[in-house]
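[1] One predicted model, sequence on top.
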Amino acid sequence: MFDAIAPRYDVINTALSLGMHSLWRRKMVSSLELKPGFKVLDLGTGTADVALAIAKELAKQGGSKNIGKEAVIGLDPSQNMLSHGRKKVHKAGFSDKAVKLIHGDALNLTASFAEEANFDAVTMAFAIRNIPDRLRVLQEIFKVLKHGGKVAILELGEPTFAPARWFVRYCVPFIGSLLSGGARREYEHLEKSVMAFDSKRFAQQISDAGFQLQSITAMNFGSVNLFVATKAEAA
């Protein structure tokens, strides 16, 4: 589905979020409390906006764009999205060894990475609602995250403000279709998946996967939620 809209994905995101998506990403990256030398995995990386935001923060912390080999790994099932993401990584001045974008499945991370926990932090923005087995994704994240590491997940949900609900229900499919060149089906799916996402149930699944839920931050009348959790330190 996302292969078809990859060429215009960034423009559409900016329009549908009314330019707010950059702020939401910054809040997520800030919640990780990144330090030089950290290794971070971004799931559902798409065109690498979050991966680049993480890389820029690591560069800021370390004082150099030389942030280390595979400091940030972005994983996504869409090759077209990844192709656009790699162009953005190069344009931002990072090497493809420092910010590595790979094809893979969040439901089977151990197919892409070793069993041992390698990452200091894991992120996922606006992708978990598209995966039916969310608990399994969280369990996969748990496997690859170091003890004491953080997971931060941004996701859309049904707004509490009536005009915002109207915007999601009716404007999102129309604007998405218009800007994407006719991909109305994809943006009807977006509207339905947003309205169906149960943030309370997802919070419970985070705990069920073994994480310690730190916070849930609601933004934009509840239309966006940031879930932050930790994997307990080793005993």
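    Happy to help now that I have it.

[2] Please make it C-alpha for all contacts and neighbour counts, starting now.
    Noted.

[3] How about residue 125, nearest residue that isn't a chain neighbour?
    Among residues not flanking residue 125 along the chain, residue 154 sits closest, at 4.5 Å (C-alpha to C-alpha, 6 or more residues apart in numbering).

[4] And here is the other one:
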Amino acid sequence: MPSTRGLLACGAVAGPLFILVVLVQDYTRAGFDPRRHPLSMLGLGDLGWIQIANFTITGLLFIAAAVGLWRSLRPGPGGTWGPILIGAYGIGLVIAGIFVTEPAWGYPPGAPADPPHVFGLSSVLHNVGAIVVFGSLTAACFVFTRRFAAYGDRRWAFACAATGVALPALLVGGTLASDGPADSGPVSLSLRAAALLGWGWTSLIAARVRASDAAGVRFTPVLDRQGLNRNNSAGGHSDANEF
């Protein structure tokens, strides 16, 4: 059975791996323009298998991390829903990888220059996967906000809340900034920014929990620590550490 630290390490490397593979493809794929083409379109064409594998492997790594989070964070605030939402996020990535989007905006080379007008089953399921990805990821941000706040870690709580607000803001902002369906640039750039932020945040969470687990830190909520401190002042003892 994989160790908890090993499972969390999967999550720590998943985000940087995904981003690196996308960046390499952005500037090496013939006919692909990251300023115009959403990153999902890397799954099209003769080399589309690379991005399909990137989505799928990254999703599986985050699912593994969700198992590690489940083991490490329960019981406690967010210890159930945090891992469940990260697992759902990983499943959404796998769905987005298996089912590809429609050719459009001149990519792959030879595709219509217009935006897609008809969406096949594969494209619909790809979009469902994307909704699961960003929906579960946004919800997870606020679950972890609550958890870090419960342990008195204001900096991480603020970072989680800010990420949870920024993700949908980026997606909505890209759509509003677009001058109609033919103008794919703002949507493409906003999706990349959301992926960089969201994937990176999830990997940081996995790395943060892994480091705490490796250090043998026991997670004690603020209210409980206050009670323990009162007991200590009355002659009791406690070895509880902060999150």
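    Yep, it's here. None of these values were measured; they are calculated from a predicted model.

[5] And the TM-score between them?
    Overlay of the two chains. TM-score (TM-score structural alignment, normalised by the length of structure 1): 0.24; 88 aligned residues with a C-alpha RMSD of 5.2 Å.

[6] ok, back up a step: is the residue nearest to residue 125 of structure 1 in a helix, a strand, or coil?
    strand (DSSP: H, G, I helix; E, B strand; the rest coil).

[7] just residue 63 of structure 2 next, same as before
    Three-state call for residue 63 of structure 2 (three-state DSSP): helix.

[8] okay, now it: neighbour count?
    Around residue 63 of structure 2 sit 27 other residues, with neighbours defined as other C-alpha atoms under 10 Å.

[9] for it, what are its contacts?
    Taking C-alpha atoms under 8 Å, 6 or more residues apart in numbering as the contact definition, residue 63 of structure 2 lies against 86-91.

[10] which residues in structure 1 form helices?
    All helices of structure 1, identified by DSSP state H, fall at 2-5, 9-16, 21-31, 49-62, 79-91, 134-144, 162-166, 172-180, 184-196, 199-208.

[11] okay, the ones you listed in TSV with mean neighbour count and distance to residue 226 of structure 1 next?
    Conversion of these to TSV gives the following (neighbours: other C-alpha atoms under 10 Å; distance: least, C-alpha to C-alpha, whole Å):
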stretch	mean neighbour count	distance to residue 226 of structure 1
helix 2-5	16	23
helix 9-16	16	17
helix 21-31	17	7
helix 49-62	21	14
helix 79-91	18	23
helix 134-144	20	15
helix 162-166	13	18
helix 172-180	19	21
helix 184-196	17	14
helix 199-208	15	10
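
[12] okay, those helices in JSON lines with distance to residue 217 of structure 1 next?
    Formatted as JSON lines, the helices of structure 1 follow (distance: least, C-alpha to C-alpha, whole Å):
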{"stretch": "helix 2-5", "distance to residue 217 of structure 1": "27"}
{"stretch": "helix 9-16", "distance to residue 217 of structure 1": "20"}
{"stretch": "helix 21-31", "distance to residue 217 of structure 1": "10"}
{"stretch": "helix 49-62", "distance to residue 217 of structure 1": "18"}
{"stretch": "helix 79-91", "distance to residue 217 of structure 1": "28"}
{"stretch": "helix 134-144", "distance to residue 217 of structure 1": "19"}
{"stretch": "helix 162-166", "distance to residue 217 of structure 1": "18"}
{"stretch": "helix 172-180", "distance to residue 217 of structure 1": "23"}
{"stretch": "helix 184-196", "distance to residue 217 of structure 1": "17"}
{"stretch": "helix 199-208", "distance to residue 217 of structure 1": "11"}
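
[13] Out of those helices, which is closest to residue 219 of structure 1?
    helix 21-31 (8.3 Å; C-alpha to C-alpha).

[14] Does anything pack onto that closest one? Which helices or strands?
    Judged by 3 or more C-alpha pairs under 8 Å, 6 or more residues apart in numbering; DSSP states H and E, the packing partners of helix 21-31 of structure 1 are helix 49-62, strand 145-156.

[15] just the angle between the longest one and helix 9-16, please?
    Read it as helix 49-62 of structure 1. 90 degrees (axes from the mean of the first three to the mean of the last three C-alpha atoms, to 10 degrees).

[16] Can you check what angle separates helix 49-62 of structure 1 from helix 79-91?
    On the basis of the same axes, to 10 degrees, helix 49-62 of structure 1 is oriented at 30 degrees to helix 79-91.

[17] Distance of the spatially closest residue to residue 17 of structure 2 that is not a sequence neighbour relative to residue 95 of structure 2?
    Spatial nearest neighbour of residue 17 of structure 2, excluding adjacent residues (C-alpha to C-alpha, 6+ apart): residue 58 at 7.6 Å. Taking C-alpha to C-alpha, to the nearest Å as the measure, residue 58 of structure 2 falls 11 Å from residue 95 of structure 2.

[18] And residue 210 of structure 2, by the same measure?
    Applying C-alpha to C-alpha, the value for residue 210 of structure 2 to residue 95 of structure 2 is 27 Å.

[19] Same question for residue 57 of structure 2.
    11 Å.
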